[in-house]
Every structure is written in C-alpha cells, then in structure tokens.
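K.L.:
Build me a model:
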Amino acid sequence: MPHTPEDKQRAITRLRRIKGQAEALERAVEAAGSDCAPILQQLAAMRGAVHGLMADLLDSHVRETLAEKPAPSQAAIDETLALLRSYLK
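P.N.:
All right, here's what the predicted structure looks like:
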C-alpha cells in the first residue's frame, strides 16, 4: 500500500487512468465494426498501466517490509516472496 499521501494520490490517479482505459476499451468492443488493431493496442496499453501500478506498489511493499528493524520476520519475507511469485506469473 502507498504509505505517503503523495504515493496514495499517485496510485489513485493511475487507477483512474486504468479505469478510463477500461471504459474506452468496453466502448470500442461494443461499437459495431470496430477494428481489432486499435482494440489490441488499447488492451496492451492497459496491461502496461496495470503492470506499472503493480510494480510501484510491490516496490513500496518490499521497501517497507525490508526496512523492519532489526530484521524482517520470516512471515514478512514469505509474504513478500509470494507476492513476487504472483507478480511474475
């Protein structure tokens, strides 16, 4: 999770952009005679936006977890590794 108000606002802004992309994609699919290439391009852009948001949140989580003093717990390490595995699928 974003830990500062600025990070939180940045995440919300990115989510709203992704939402707008999804709505545009839905309209394009609903439109009769839509060309596939622009739809695929929009879908790829949306995927990139989601991956970017996920990378930022994962970065924040890892930094927060590994900053624990004196050292992160085994449970925190296991949780972080599980998140990384799910992200890399």
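K.L.:
For the rest of this, base every contact and every neighbour count on C-alpha atoms.
P.N.:
OK.
K.L.:
now the helices for this protein?
P.N.:
Using DSSP state H, the helices of the chain run over residues 5-30, 36-66, 74-88.
K.L.:
for comparison, sequence B:
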Amino acid sequence: MSHTLKDQKKLLLRVKRIKGQTESLEKALESGTECLKVLQQVAAVRGAINGLMNELLEGHIREHLMSESATPEDRENDLEDIVAVIRAYMK
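P.N.:
I've put the predicted structure just below:
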C-alpha cells in the first residue's frame, strides 16, 4: 500500500488546512488588509506547503528508496525522479 494511501487522512487534513489558509489569504487581499498581515499569511501558507512537501518526500524516500525489494536500477531511477521534483520545487 502506498504511503499516501496509508497516511491519506493525515495528508488530507493538512491539505484542508492549507486550503483554509489560502482562502483566508484571498479574503485578506480582497478586503485590503494591511500588507504586513498579508505577508504573514503568505509565510504561513508557505510553511504549511513546505511541511506537506517534507512529509510526502520522507514517506516516498522511506517506501521507495529504502525498500528491500527495490533493485539498484529502481532506486537510481527513483532517485533521479525525486531530484527532479526537488529541483522544480526549489525554483
């Protein structure tokens, strides 16, 4: 079973919290909230997204790269995929 399915409830709760944060951010922008408060909300959203990314990455690494059933070739391919995702995320 995939780590995203095992942890689905926890991951979906994180996503729902992020959704709430982004909706709050949208409302703040629409209502003309002071820019410092908007910046703080953006920082909170970014932190929440980073936390989700970290959790997903850790689960993926543990399940795929650390799997005893994975061949060296599977691990190499998966590692390249993870590096590509991290590079895209870091841009």
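K.L.:
returning to that earlier point: Serialize the helices of structure 1 to CSV and add fields for mean neighbour count.
P.N.:
Putting these into CSV (neighbours: other CA atoms under 10 Å) gives the following:
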stretch, mean neighbour count
helix 5-30, 14
helix 36-66, 15
helix 74-88, 12
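K.L.:
The most centrally placed residue in structure 2 and Glu34 of structure 2, how far apart?
P.N.:
The residue lying closest to the centre of structure 2 (CA atoms, centre = their mean) is Met53, at 2.3 Å. Counting by CA to CA, to the nearest Å, the separation of Met53 of structure 2 from Glu34 of structure 2 is 29 Å.
K.L.:
How about Lys91 of structure 2?
P.N.:
For Lys91 of structure 2, the distance to Glu34 of structure 2 (CA to CA) stands at 28 Å.
K.L.:
So for these two, which sits in the more crowded spot?
P.N.:
Set Lys91 of structure 2 next to Glu34 and count neighbours by other CA atoms under 10 Å: Glu34 wins out with 10 against 5.
K.L.:
Just want to check the distance between the closest residue to Met1 of structure 1 other than its chain neighbours and Pro2 of structure 1.
P.N.:
In space, and not counting its chain neighbours, Met1 of structure 1 is closest to Leu57: 6.0 Å by CA to CA, 6 or more residues apart in numbering. Distance, Leu57 of structure 1 to Pro2 of structure 1, by CA to CA: 7 Å.
K.L.:
now do Leu66 of structure 1
P.N.:
On the measure of CA to CA, Leu66 of structure 1 and Pro2 of structure 1 end up 15 Å apart.
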